[in-house]
Every structure is written in structure tokens, then in C-alpha cells.
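[1] can you look at this prediction? I've put the sequence above it.
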Amino acid sequence: MSFHGQSGIVVVNNKTYDLDKLSPEERHRVEHLVLHEKHRGHESMHMEMFFILIATLVVAQILLVQWRKYYFQSYQTATLLGMWIVPVFLCLKLSWHRFLYVWSVFSVITGLMTYWATRKPLAGTTPRRVYTWFLLCYKISYALGIAGYLVMMGALFGLSILFMVKPNVAMDFGLVLLFYGLYFGVVARDFAEVCSDKMASHIGYYTKTGMPTRKLDEGVCAVCGQPIVRQDEDEDGVSNGAEKVVVLNCAHSFHDFCIRGWCIVGKKQTCPYCKEKVDLKRMFPNPWEKPHILYGNLLDWIRYLVAWQPVIITLVQGINWALGLE
């Protein structure tokens, strides 16, 4: 195998190829041959690199689990910063400007919501406003994720041809939708969790540990601190316009919107006041709502891939470089 200048002439297995004159398919095949020839005889080195990768992944996973177990606050902060910043550096490097525009708008609005949620005194309208934004982000990310998955499956089975779209173009579009949905879904849920803790702590009906600082009066929602007006109907069957109320197994009542934001968006699965575990299946019996819960669990798993996987891969590359492996 050899290369001649910058003219694109490549010699592989005593055959000469002019890359500039080849079709994209032929060029890809020749480049694959070049790569194969370049790494011929390096099987032992590749095996070492593989074992380094596996060992690093295992050790990193153990350390992350222990970090989360004993120092959750710092783990959560580091993960959130990683989720928020790492993709930006990648997009700057790859010149993905569209993502940077969307990320900037999302960051400004989310930053404003976080500011409102963390300042004292907490305005009475803040919890609903904050949950409205993050619930909107969650629904949009859910829709983008599902749409991206369907587009990718359609491209995989050749359905994109029916719309006169090339499979590779459809696949790229589906990947973009899926990436946007998963990324912003994860980041929004993490910020929502932080805001949920801060708002509930400011209101006084919730603490991470110990007893709440305020007694929860009957008819008050512990998530937003506002009175609960139950939804009733008059004799003609007309609703009075009040919000639907959800009563948990512990007998504490909440606005339907608030407890949904608390459990699904804010990632809390305990009563905000007494910390009794919430039965999500009982609270959300509608089968159409179960995918939302499963999607939330998927986002929690994706967080590891987005926030820590690039760091681990960079660490592996550093180890390989230090050992002289390429």
C-alpha cells in the first residue's frame, strides 16, 4: 500500500487507484481496503486496546455508582454540567450551528426558570410556570424521539422511497430528531429535578431528609403551596372549572398538574410531604400515559451515555496514547 503526493493516487495490493476518478461507492471500497491494509498485523495491539476499553468502562461504572451513592449532590451537579456543556463542544468542533441556536434558546429560557425557582421569596405562580415549561419540553422531546425512531425505521425498511426521499437522507434526519429529543429531554428533566427540590424546599412542605418545616393543612397542595379547589359538576353536568385533584395512597391531595410535574418531569416518586412511595400505575391508569413513564426511564439511562461516555472515551484514548497504542 502506498500514496503518491496529493493527487489522490493510491496503490493497494499492487493495484493503482485514482480516488478523484472513482464513484462514491468505489471510493468507499478503496478507502476500506486502505484502512484494512494499514491495520494488518496489529491484531495483538487491537486486542490490548479492546481490553483497556472494557476495563475502563467497568471501573468507571463502579466509580460513578459509588459517587452517586455517597455524594449524590456533587454527582448530580457534575452530570448536569456535563450534559449541558459536552455536546456544545462537539457541535462547535463539527460546526453544527443549528443545534447551537436551539441550545442557546433552551438555555436562556431554562436559566430564567431556574432563577425563578431558586430565588426567595418564591412567588405563588412560579411552580406552575416552571412545571409548564419543563412539561412542554418533556412532551416536545417525547414527540421528537418517537418521530425520529419512526423515520429511522421507515428508512431501514425502505419506506422513505414512497416519499421520494433517499434512505440515507431519511436516516440522517431521523437520527437528528432522535438526538434532539433525547438530549433536550434529559437536560430538561435534570433541571426540572433541581427546580423541584428548590421550590418545594422554599415552600416548606418538602425536605430531602428529615421532617418538613411546615404542617400541611388540608386543602393545600404541597407541590405549589396553593389551595386545592376540587373539580365538581353542577346539576346540569357542567364543570365548575376547578382543576382535577389527585389523592395518593397516603391520603395527601395535590393538583393533577402539580403531581404530574413532580413525578414525571421532576423525577420524584415519593409524596412531597410524607415521602411515601407513589404508585405511578395507580396514579396514571390510562394506558396512553404509560409510555411517558417508560420514556422518562429511558432518558435517565441516556444521561450516562451523553454526559459520561465522551469523558470515558477520552480517558481511554489518553491511556492508549500513554502506552504508545494507536
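    Yep, it's here. Residues are numbered from 1 along each chain as shown.

[2] C-alpha only now, for contacts and for neighbours.
    Will do.

[3] gap between the nearest residue to Ile203 once chain neighbours are set aside and Lys166?
    Of all residues not flanking Ile203 in the chain, Gly225 sits nearest, at 6.3 Å (C-alpha to C-alpha, 6 or more residues apart in numbering). According to C-alpha to C-alpha, to the nearest Å, Gly225 and Lys166 sit 54 Å apart.

[4] neighbour-wise, which of those two wins?
    Gly225 (21 against 14; other C-alpha atoms under 10 Å).

[5] what's near enough to touch the spatially most central residue of the chain?
    Closest residue to the average C-alpha location of the chain: Val186 at 2.3 Å, with C-alpha atoms, centre = their mean. Counting by C-alpha atoms under 8 Å, 6 or more residues apart in numbering, Val186 makes contact with 299-300, 302-303.

[6] please apply the same query to Arg68.
    By C-alpha under 8 Å, 6+ apart, Arg68 lies in contact with 75-76.

[7] how about the strands of the protein, start to end?
    With DSSP state E as the criterion, the chain has strands at 2-4, 9-12, 15-18, 245-247, 253-255.

[8] what lies in contact with the second one?
    Under the criterion C-alpha under 8 Å, 6+ apart, residues 1-4, 16-19, 33-34, 37 lie in contact with strand 9-12.

[9] a markdown table please, covering the residues you listed and showing distance to Gln317 and neighbour count.
    As requested, the contacts of strand 9-12 are exported to a markdown table (distance: C-alpha to C-alpha, whole Å; neighbours: other C-alpha atoms under 10 Å):
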| residue | distance to Gln317 | neighbour count |
| --- | --- | --- |
| Met1 | 26 | 14 |
| Ser2 | 27 | 13 |
| Phe3 | 27 | 14 |
| His4 | 30 | 9 |
| Thr16 | 34 | 13 |
| Tyr17 | 32 | 17 |
| Asp18 | 33 | 13 |
| Leu19 | 30 | 17 |
| Leu33 | 24 | 14 |
| Val34 | 23 | 19 |
| Glu37 | 22 | 13 |
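
[10] go through those and name the one nearest Phe157.
    Checking those against Phe157 with C-alpha to C-alpha, the nearest one is Leu33 at 28.6 Å.

[11] burial of the spatially closest residue to that closest one that is not a sequence neighbour, as a residue count?
    Setting aside the residues directly before and after it, Leu33 is nearest to Val12 in space (C-alpha to C-alpha, 6+ apart), at 7.3 Å. When counting by other C-alpha under 10 Å, one arrives at 15 neighbours for Val12.

[12] the structure to be compared is supplied as follows:
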Amino acid sequence: MAAVQPQDDLPKMIHREKWRVEHERLHAKHRGHEAMHAEMVMILVATLVVAQIVLVQWKQRHHRSYNLVTLIQMWVVPVYFTVKLFWWRFLSMWGMFSVITSYVIFRATRKPLSCRTPRMVYKWFLLIYKLSYAVGVLGYMAIMFTMFGFNIFFRIKAEDSMDVGVILLFYGLYYGVMGRDFAEICSDYMASTIGFRPRSTFHHGSLCAVVAEQEPMSVSMALAAEANEVD
């Protein structure tokens, strides 16, 4: 092995020789650390395996708490990075989605439940599903469009078209998953509210469990038919 040249001679060396000297210095600096590096890798692998087992068991045994915690993290954590990195476009869309969804959740968790709430919840999350699906498909098509080189025919830079595709695909996946989880929470709350009154409190089938007040039989049947149409 060639001797390491002094620091003053480095500017006179060619690029390959300079890289070789720096590589030798790096090896000399970390000589004897192989055991420590192997231990760090083993700890990392063990942590990943244990964390995966814990997450799987948590999801299987406590499905609702798992979904709630992961949903809150997915909803709140991106705000920190968007504010720190000044991603105002994502923050503005996140704000609009959060405001409207919060209002929908507020309406879905009220007791007594309004007869118009199920239709409103259904329409909002159906809209989120359709928009996220369309945006995700557009993002995927833009990525494929760039990978096959079709952007050249339209004089679009590969970096620009790929960025647009990745952003659209991310938006579609992110808001699609968020909408699905929030829709599940709202449906659970509404189902528990509709079935909240015990069977002993029903009088001749005329007590509506949705609005928790006396309703004529015809109105109750109309509400049931409307719920079936929504389903």
C-alpha cells in the first residue's frame, strides 16, 4: 500500500489519487470499529422486527385504537413538515380538508343524530373517494408518461413532469386513505347512535332511533327507505 501523502501535496494530485488517499484515511480512522458497526446493524434489525410484531399484534387485538392513533399521526404530523419547509400549497389543501371533515365528524357524533347527517356524510366521503381516485390515476399516468419519454414530444422537462406525477399520486393516496379512515369512524359513531336506545324504550315501533323522538309510522318508514337508498 502506498504511503499517504502529506496534506500539502493533495492539490497537486489527480482526482483518482486524491480519492484513494481520502479513502485510506477513512479506513484508518474507522479501523477496529467493525464490531461496533455490526452491533449497531443488529440492534437496528432487531428493533425493526420487534416493532413490526408489536404493530401487527396491536392491530389484531385493538383494531379501533390502532386505526385511531395511526390516523391522528397521519393527520397531524405532516403539518410540522409543511410549516417548516414552507409547503403552503399542501398546507392550504390540508386546512380545507380538515375544516370540512371536522364539521362532518361533528355532525356525525351528535346525539340525537339528525336525519340529514347520514346523507351528508355519505356525499362528502364519496366525493373525497372520487377525487382522490382521479388524482391518483392522473399522477400514475404522469409518471408513466415521463418514464416512457413522451414528455419530449411536448417539450416538457422530465423533472417537471415527474414532480407533477409524484405530487398528484401522493395527494391521491394521502387523502384517499384519510377519507377512508374518517368515513369508518363516522359510520361507527352513527351506527352506535342509531342503535343507542334499548329495545325496551320502543313503543309500538313509533320511536325513531335516529332523532330520538316520537314519529308517526309513515315518517319512520320514510327514514328507513332513505337510509336504504344511501346504502
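    Perfect, thanks for sending it. Remember, predicted model here, so these are calculated numbers, not experimental data.

[13] where does the TM-score land?
    For this chain pair, the superposition-based TM-score is 0.72 by TM-score structural alignment, normalised by the length of structure 2; 195 aligned residues with a C-alpha RMSD of 3.5 Å.

[14] can you put the strands of structure 1 in a markdown table and add distance to Pro24 of structure 1?
    As requested, these are arranged in a markdown table below (distance: least, C-alpha to C-alpha, whole Å):
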| stretch | distance to Pro24 of structure 1 |
| --- | --- |
| strand 2-4 | 19 |
| strand 9-12 | 15 |
| strand 15-18 | 12 |
| strand 245-247 | 60 |
| strand 253-255 | 59 |
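
[15] quick one: which of those strands is nearest Tyr138 of structure 1?
    strand 253-255 (18.9 Å).

[16] biggest helix in structure 2, by residue count?
    Longest helix of structure 2, by residue count under DSSP state H: helix 158-194.

[17] thinking again about what came up before, for Leu136 of structure 1, find the nearest of the strands of structure 1.
    strand 253-255 (17.4 Å).

[18] how distant is that closest one from the center of its chain?
    28 Å (C-alpha atoms, centre = their mean, to the nearest Å).

[19] for it, packing partners?
    Counting contacts by 3 or more C-alpha pairs under 8 Å, 6 or more residues apart in numbering; DSSP states H and E, strand 253-255 of structure 1 packs against strand 245-247.

[20] name the helices or strands packed onto the strand it packs on?
    Strand 245-247 of structure 1 sits against strand 253-255, helix 256-260, with contacts defined as 3+ C-alpha pairs under 8 Å, 6+ apart.

[21] one more time with 6 Å, if that's ok
    strand 253-255 (3 or more C-alpha pairs under 6 Å, 6 or more residues apart in numbering; DSSP states H and E).

[22] what's the matching range in structure 1 for the longest helix of structure 2?
    Mapped onto structure 1 using TM-score structural alignment, helix 158-194 of structure 2 covers residues 167-203.

[23] now do the buried residues in the matching stretch.
    167, 170-171, 173-203 (16 or more other C-alpha atoms under 10 Å).

[24] also stretch 106-115 of structure 1?
    106, 110, 113-114.

[25] take these and write them to JSON lines, including distance to Cys258 of structure 1.
    Shown next, in JSON lines, are the buried residues of stretch 106-115 of structure 1 (distance: C-alpha to C-alpha, whole Å):
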{"residue": "Phe106", "distance to Cys258 of structure 1": "22"}
{"residue": "Thr110", "distance to Cys258 of structure 1": "18"}
{"residue": "Met113", "distance to Cys258 of structure 1": "16"}
{"residue": "Thr114", "distance to Cys258 of structure 1": "17"}
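
[26] list just the nearest of the residues you listed to Leu315 of structure 1.
    Phe106 (29.7 Å).

[27] give me the aligned partner of Val121 of structure 2 over in structure 1.
    That one, Val121 of structure 2, aligns with Val130 by TM-score structural alignment.

[28] distance-wise, check the nearest residue to that match once chain neighbours are set aside relative to Ala78 of structure 1.
    Once flanking residues are discounted, Val130 of structure 1 sits nearest to Met113: 5.7 Å by C-alpha to C-alpha, 6+ apart. Met113 of structure 1 sits 20 Å away from Ala78 of structure 1 when distances are taken as C-alpha to C-alpha.

[29] one more: Lys139 of structure 1?
    Separation of Lys139 of structure 1 from Ala78 of structure 1 (C-alpha to C-alpha): 25 Å.

[30] what lines up with Leu298 of structure 1 in structure 2?
    Checking with TM-score structural alignment, Leu298 of structure 1 has no match.

[31] state the distance from Leu298 of structure 1 to Leu280 of structure 1.
    Counting by C-alpha to C-alpha, the gap from Leu298 of structure 1 to Leu280 of structure 1 is 16 Å.

[32] cool, and Leu112 of structure 1?
    30 Å.

[33] same deal with Thr126 of structure 1?
    Taken as C-alpha to C-alpha, the span from Thr126 of structure 1 to Leu280 of structure 1 is 25 Å.

[34] same question, Asp172 of structure 1
    Asp172 of structure 1 is 36 Å from Leu280 of structure 1, by C-alpha to C-alpha.

[35] Leu156 of structure 1: which of the buried residues of stretch 106-115 of structure 1 is nearest?
    Phe106 (31.3 Å).

[36] identify the residues contacting that closest one.
    Neighbour list for Phe106 of structure 1: empty [criterion: C-alpha atoms under 6 Å, 6 or more residues apart in numbering].

[37] any idea what it aligns with in structure 2?
    Using TM-score structural alignment, Phe106 of structure 1 pairs with Phe97 in structure 2.
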